Each structure stands twice: as C-alpha cells, then as structure tokens.
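# sequence and predicted structure, then a few things I'm wondering about:
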Amino acid sequence: MRQALKALKANRLKTLLIYLSLIFSITSIFLITAISNGVISMYSSILKSDGDIIVTQAKISDTFFSNVNIQLLDKIDQIEGVVKSSAIIVGATPVEQLPIVAVYGVSQNRFSNYTLTQGNYPQNNEVMLGESVYKNLMNKTQVTIANKSYKIAGVFKSDIGFENGGVVLNIEDASALFNKSASMLMVNTQLESNIDDIKSEIEALSSEIEATSTQNFVENYNQFKIIKTSSYAVSLIAFCMGLLSIVSIMSITINQRKTEFGIKRAIGISMRKIIAQIVSESFILGFLSYISAFFIAHIVLFIIKQSTTLQGYVNGEISSSLALFIFSASIAMSIIGSIIPALNASKTDPVILIQGTKI
C-alpha cells in the first residue's frame, strides 16, 4: 500500500485525471439513480398514504388516463372489512407563470392528509396550494387553472415533493377540469381483513374496474419500470464512459512507467506483484473518488431539493443499499480500468520494457 501511495504521488497529473474521471462518473451514477428513486418514492408515498387497495380503470396503462366512477365509493364502504374509501383525480396543468403543476382533486375525507400552515381546506371553486407553489405565485389570493380562477383558501405543507409543489381542490371541481369522475379510488381496510376477498368483491361491482393491493400496484406500475430501466441505462453509459477514461489514462501511465516495471522484473519482482501494486493504486483512487462523489451528490441533491424553480418535483434518495451498490461499482470500475493495461504490460518481455519500446 505504501508503494502504491508513492506511485500515485510520483504521477500526480495522471492521478488527478483518473480521480476526476472517477468522481464525474460516480457522481453521475449517484444522481441519476437517486433522482429516479426519489420520483418513484414520492409517487409511491402518495399512493400508500391512504389505502391498502387501489381501484383503477381496467386495462389502463397509466393512472393519468384512468377514469373510475366515483359513485362506487358508497358501495365499497358497505363491503365488510372496509374502513374508509376515498377518491382522487391526478392531473397536471400550467398554473400562472409556472409551466407545469401537479393538480389533485380529492374527496372531502382526504383533506385531513394535508397539513395546513394557513387558511382552510377548500370549498367549491377554491383550492389549497403546496408551499412550493404558493411561494412562486405573485397573486396570493386567487389562482388561474386552465382559464378558470379559483380562490386560494389555504396553504399546506407536505414532505412529498409532488404534493408540496401541487394544487389540491375538491374532486367535483377537478372532475369538471379534467372531464373524468376519478382517477383512482383508495380503499383502507381493517388490519385483520382478507385483502384478496375485498378485492374480489370490489371488482364484482363493475366490469370496468381493476382492484390491486397498493404494494403490488407500486411494484408493477409501468411508469416506475420505465423510470428504473431508463436510469439503469444512463448509469451504465456513465459507468462505461468512466471505465473507458480510466483505461485510456492508465494505459498512458503504464506506458510511461514501462522502464520502472522492466527494472523490477529484471531484479526478480514478479509481474503478479507489479499488477497487485497497480490494482492497489486503483483501489485507493476508487475509494477516495467514491467518498468525494458521495458528498458531492448529497450537496447537489440538497441544492435541487431547495430550488424553488423545480417546485420540489425533483428529489433524490440515496439509500444504504444504493450507496453500497455504487461503492462496489466504483471499485470495480477503477480496478477493471487499471488491470486491463496492466495485464497487457505483463505479457511484454522485461528487456523490451527497459529499452523503452512501446507496449
């Protein structure tokens, strides 16, 4: 390890280039994965906030297109084991100067999910705003949504970015706004109830609906799968770019150190030990780069979260499992990137190495 540190100090420029390449790649992987996880987590939290079962339109690809008859709530409430059922409409529209804002139309029994910081819950033709939206509006008394003005009845705070940057109104007003009855029905059940039996009874009420446990819905939601797949694909590209940079820089570094390696081999030091030293150098760089990228990613995510321009819609989560995965990827990237040119050098005769012939 001491020899590895000396070698890194002796090749400071190359060390710095590899270090910066690793930081850039690892930070990119952190941010891409963390932000996609944050988006999924925020929407999942909304779905899980008030329901064990989610009822949507049958054979629909996305909840934004779902349309469920809100009149089913009365029938669902009569099913044994159901504690409460509520309805929500999910949409998005420009609001004032803001290009896109999440709009939630909710039934009266869902208003208690929102913690008011000022004002009251909305009546007809009224809305309440998340703090992020409220701060960005010039007019604090009324707001225009899809060419219709609504009185601002109150302001609420939510830890969920999508809600804190959103607008909440009565589901009757949202129904007129988006021309649908409800996007989803949320069903809360008793703890000892059989979820499958309740789902079957709900689906028996109409052939146009589909009931799914909240956990299964979140795990199999198509949009979540698309987000995850996209983030993995972009992260893989960042990984490959970092790997290519390291291989290129390490090839140049090893080529410049060929005389050193040739002398070591001539005095009896095996190439295996030389390769082990190079791998140690790369491990040190990978570890330090990971630590730096970890803190940089947290700083960037904090800045993003505090940005009023993004209204809280972009948020990142770095879980312990994600941190461990990226640590493994970082070490693998640095070691693989160095061992390829090192193995190439090990196949060269020490006399050629000493003479300075290109590897």
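On my side now, so go ahead. It should be emphasised that the depicted structure is a prediction, and the values quoted were computed from it without experimental measurement. Numbers count the residues shown, from 1 in each chain.
# drop to CA atoms for contacts and neighbour counts, all remaining ones
Noted.
# now do the helix or strand containing Val103: everything it contacts.
Element membership for Val103, per DSSP states H and E: strand 98-106. Applying C-alpha atoms under 8 Å, 6 or more residues apart in numbering, the contact partners of strand 98-106 are 86-95, 162-163, 165-175.
# tell me where the stretch 1-150 of the chain has strands.
53-57, 82-95, 98-106, 115-119, 126-130, 142-145, 148-157 (DSSP state E, counting those that start in this stretch).
# could you pull out the helices for the chain?
Ranges of helices within the chain are 2-10, 12-48, 72-77, 131-136, 161-164, 171-178, 195-203, 214-220, 222-256, 258-266, 271-306, 320-346, 350-355, based on DSSP state H.
# ok, structure two:
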Amino acid sequence: MAMKILSVCVSQLALLFLLLNLANGQGLKLGFYNKICPQAEQIIQKTIARYVLRAPTLAAPLLRMHFHDCFVRGCDASLLLNSTKGNTAEKDHPSNLSLRGFYIFDAVKEAVEKVCPGVVSCADIVALAARDAVSLIHGPTWDVPTGRRDGRVSKISDILSNSPSPFMNITQLKQMFSAKGLDSKDLAVLSGGHTIGNSHCTGFSYRIYSFTGKGDTDPALDSKYIPKLKAKCKPGDTTTLVEMDPGSFRTFDTHYYSLIQKRRGLFVSDSALLNDPVTNAYITTAVASPATFFKDFAASMVKMGKVGVLTGNAGEIRKVCYKIN
C-alpha cells in the first residue's frame, strides 16, 4: 500500500515538474545545436538574409509569426501547420490571413534538413528567424536559447481566447499577456514591434468611420490624423495596406512611441498603452532612449520565446514545417 502511494506521489511530482518545465522554458539553452548540428544557426541566418535583404518588408511578418505562434499553444510552430480535411488550423484564422512569408520557413527547413536531418525544430527556426530578421534591418539582436520541439496540434478555435488583437483595451491586453507570464512592461516593449510593417484597413477602419456603431470616430485618435486615414481607407476597404509607423515602417526605431504620444497609434491596442501608468511611462522612456528600448526589446523577446515551449521528449521534430510527421 505504501509503495502504491509512493508511486502515485512520484507520478504527480513528475507531472508537476513537466508542467513547470513547459511554463518556464526550462530545457532551452544557448547553443543547443552546437554538437548535434553546429551549422544550424548559420544556415538559418544565411537563408533568412537571402530573403530579407532582398525584400526588407519581410522582416515585419517574420517577427509577427513568432509573436502569433507563442501566444497560441506556446512557441511550438503550431502556426505553421496547414489545415487538414478534419481540422482548420491557426494560420487560417482571419487574424492570421495577412501573415506572409510561410514559404521562407519551408526554405529554411529544407536547408537545415540537408545538413542535419531530423534535428532542428521548426519552433526554433521561427524564434531564430524573428531575431535574424530584426537584426538584418538594423534593429536589436539577442541570444536565442534553443531546444524547442514542434507541436502536433493547431486549431483555429484556440486563437480567440489566446491571441491579443488590435481591438483590445488595456485591461484585456494586460490579462492576455499576464496569462502568458508577461507583464505590463513586456506589453509596452513588445508593442514596439509595430514600428515595422503594415496593416489592412480592416484593423482600424471602425475607429474612423463608426467607432460605436453610430458613424462616429474614436475620441482617443488625433482628430487631425483621421482625415489622412480616411484618404487611405474608404469604407469597406479590405485590401489596402497602411503603414503602422508612417514614414518609418521599414526602420526598427522608437518613432512608433512618438506617434502614440501624439495619439496617432493605428490600433485601439496602440492607443490603449496610454491608459496604464506602467505602459504610459514606458512610452516616454522609449522615446527618450532608443538604446533602452533595443535592450528591453531583446529581453522581452527572449522571455516571450520561452512561453509554453515543448522540450525533451515532448512534441516532435517535424520533417517539414507545414505538417506533422
């Protein structure tokens, strides 16, 4: 009887340690591939450079991919999985349809598979690609702990309750980030990723045409900025792209925070940063010290990259990134 109780306790402890491991990113380490595939990070960087240096605007979606992936089921490359006959995957959710560059991960995976078959995970490729893409456009760089494994599940139904949206207020955003082990500073810092990239009009047009459903505009948005946005986005426009950081959307800098100070953040989620003492204060810090923002962005990216990771024997190492083995 005592042995049976002991066995149950051991099993429960093993489960607890597994959960803690998944939650805290334990099992990741710098240089994970140094012995088993020493060329891995160099191959990934070289392949990403081949695309981003030719088309710098690809840096923004590659960064967004890592963010979107980590918030849903953790950083397990579930975002890269294709839908199947019996399941609609994350990438086919409306919020992910604007993502582009999936073919880049296919190219990277093919390159590393030629050298080290069955060794490098798609999840690590996503994390390293985000770092390399930002670095290539003269943004910050950071050391990426590796050792992630790939998830086998990707469900469109997981998006709504896990992924931050541009329509969220500050309370919703803080709750969403807190659920992933990220604090208010991380929220302010990672929002700075909006310094690069574009948005479809559908991400913000209601702010300029019918904020409360009565043909009004969002009072949190600079009234002098609204005519400029209306000139770019007509009612019902679903195809036009608008710069998230006008005049600086190809450059990784702190101009995004200057726009928020002027009440010209494109999304409700951008304007929301003014409504919390921590996030509001960080806006001032970032504008005053770009170097501080670069350092903080690197730290928050490392922290985010550990959310819900699969390590050890969990998950798998996919042969191709768009389907499970």
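Alright, I've got the coordinates. Keep in mind the model is a prediction, meaning the values are calculated, not measured.
# let me see the TM-score of these two.
Here the TM-score for the pair of chains, by TM-score structural alignment, normalised by the length of the second structure, is 0.26; 142 aligned residues with a C-alpha RMSD of 6.9 Å.
# TSV for the helices of the first structure, including distance to Val187 of the first structure?
Below are the helices of the first structure laid out as TSV (distance: least, C-alpha to C-alpha, whole Å):
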stretch	distance to Val187 of the first structure
helix 2-10	61
helix 12-48	10
helix 72-77	8
helix 131-136	28
helix 161-164	20
helix 171-178	16
helix 195-203	10
helix 214-220	9
helix 222-256	21
helix 258-266	70
helix 271-306	31
helix 320-346	31
helix 350-355	73
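# can you say which of the ones you listed is packed in most?
Ranked by average neighbour count under the criterion mean count of other C-alpha atoms under 10 Å, the helices of the first structure are headed by helix 161-164 at a mean of 24.
# what's that helix packed up against?
helix 12-48, strand 126-130, helix 131-136 (3 or more C-alpha pairs under 8 Å, 6 or more residues apart in numbering; DSSP states H and E).
# so which of these gets nearest Met241 of the first structure?
Ranking those by proximity to Met241 of the first structure (C-alpha to C-alpha) places helix 12-48 first, at 7.3 Å.
# surely Val195 of the first structure and Thr212 touch.
Actually, residue 195 of the first structure is Ile. It isn't Val. No. Look at Ile195 of the first structure against Thr212 with C-alpha atoms under 8 Å: they stay out of range, at 9.1 Å.
# quick one on the thing from earlier: so which of the helices of the first structure gets nearest Gly154 of the first structure?
helix 131-136 (9.6 Å).
# gap between that closest one and the chain center?
23 Å (C-alpha atoms, centre = their mean, to the nearest Å).
# returning to that earlier point: now list whatever residues contact both of Ile195 and Thr212 of the first structure.
Counting by C-alpha under 8 Å, 6+ apart, the common neighbours of Ile195 of the first structure and Thr212 are Ile53.
# quick one on the thing from earlier: with respect to Asn220 of the first structure, which of the strands of the stretch 1-150 of the first structure lies nearest?
Nearest of those to Asn220 of the first structure, taken as C-alpha to C-alpha: strand 53-57 at 12.6 Å.
# for that closest one, packing partners?
strand 184-189, strand 209-213, helix 214-220.
# mind running it again at 6 Å?
In this structure, strand 53-57 of the first structure packs against strand 184-189, strand 209-213, with contacts taken as 3 or more C-alpha pairs under 6 Å, 6 or more residues apart in numbering; DSSP states H and E.
# ranking those by burial, who's on top?
strand 184-189 (a mean of 24).
# what residues sit buried inside the strand holding Val103 of the first structure?
Across strand 98-106 of the first structure, burial judged by 16 or more other C-alpha atoms under 10 Å covers 101-106.
# and the angle from that strand to strand 126-130?
120 degrees (axes from the mean of the first three to the mean of the last three C-alpha atoms, to 10 degrees).
# how distant is strand 98-106 of the first structure from the center of its chain?
Counting by C-alpha atoms, centre = their mean, strand 98-106 of the first structure comes out at 20 Å from the chain centroid.
# can you give me the angle it makes with strand 82-95?
Relative orientation of strand 98-106 of the first structure versus strand 82-95 (the same axes, to 10 degrees): 160 degrees.
# Ala107 of the second structure sits in which helix or strand?
Residue-wise, Ala107 of the second structure maps onto helix 102-115 under DSSP H and E.
# what's in contact with that helix?
44, 47 (C-alpha atoms under 6 Å, 6 or more residues apart in numbering).
# beyond that helix, next helix or strand please.
Using DSSP H and E, the helix or strand that directly follows helix 102-115 of the second structure along the chain is helix 122-136.
# other SSEs contacting that following helix?
So helix 122-136 of the second structure, by 3+ C-alpha pairs under 6 Å, 6+ apart, packs with helix 59-71.
# which strands and helices sit next to the helix it packs on?
Going by 3+ C-alpha pairs under 6 Å, 6+ apart, helix 59-71 of the second structure lies up against helix 122-136.
# quick one, the helix it packs on and helix 102-115 angle?
Angle, helix 122-136 of the second structure to helix 102-115, by the same axes, to 10 degrees: 110 degrees.
# now for the helix or strand following helix 122-136 of the second structure, which elements pack on it?
Using DSSP H and E, the helix or strand that follows helix 122-136 of the second structure towards the C-terminus is helix 159-162. Counting contacts by 3+ C-alpha pairs under 6 Å, 6+ apart, helix 159-162 of the second structure packs against no other helix or strand.
# tell me the buried residues in helix 159-162 of the second structure?
Buried-residue list, helix 159-162 of the second structure, by 16+ other C-alpha under 10 Å: 159, 162.
# quick check: next helix or strand after it?
Downstream of helix 159-162 of the second structure, the next assigned helix or strand under DSSP H and E is helix 170-178.
# and the next helix or strand past that next one?
Of the helices and strands lying after helix 170-178 of the second structure in sequence (DSSP H and E), the nearest is helix 184-191.
# what angle do that following helix and helix 170-178 make?
Going by the same axes, to 10 degrees, helix 184-191 of the second structure makes 90 degrees with helix 170-178.
# buried ones in helix 184-191 of the second structure?
184-191.
# which residues sit against that helix?
Contacts of helix 184-191 of the second structure (C-alpha under 6 Å, 6+ apart): 279, 297, 300.
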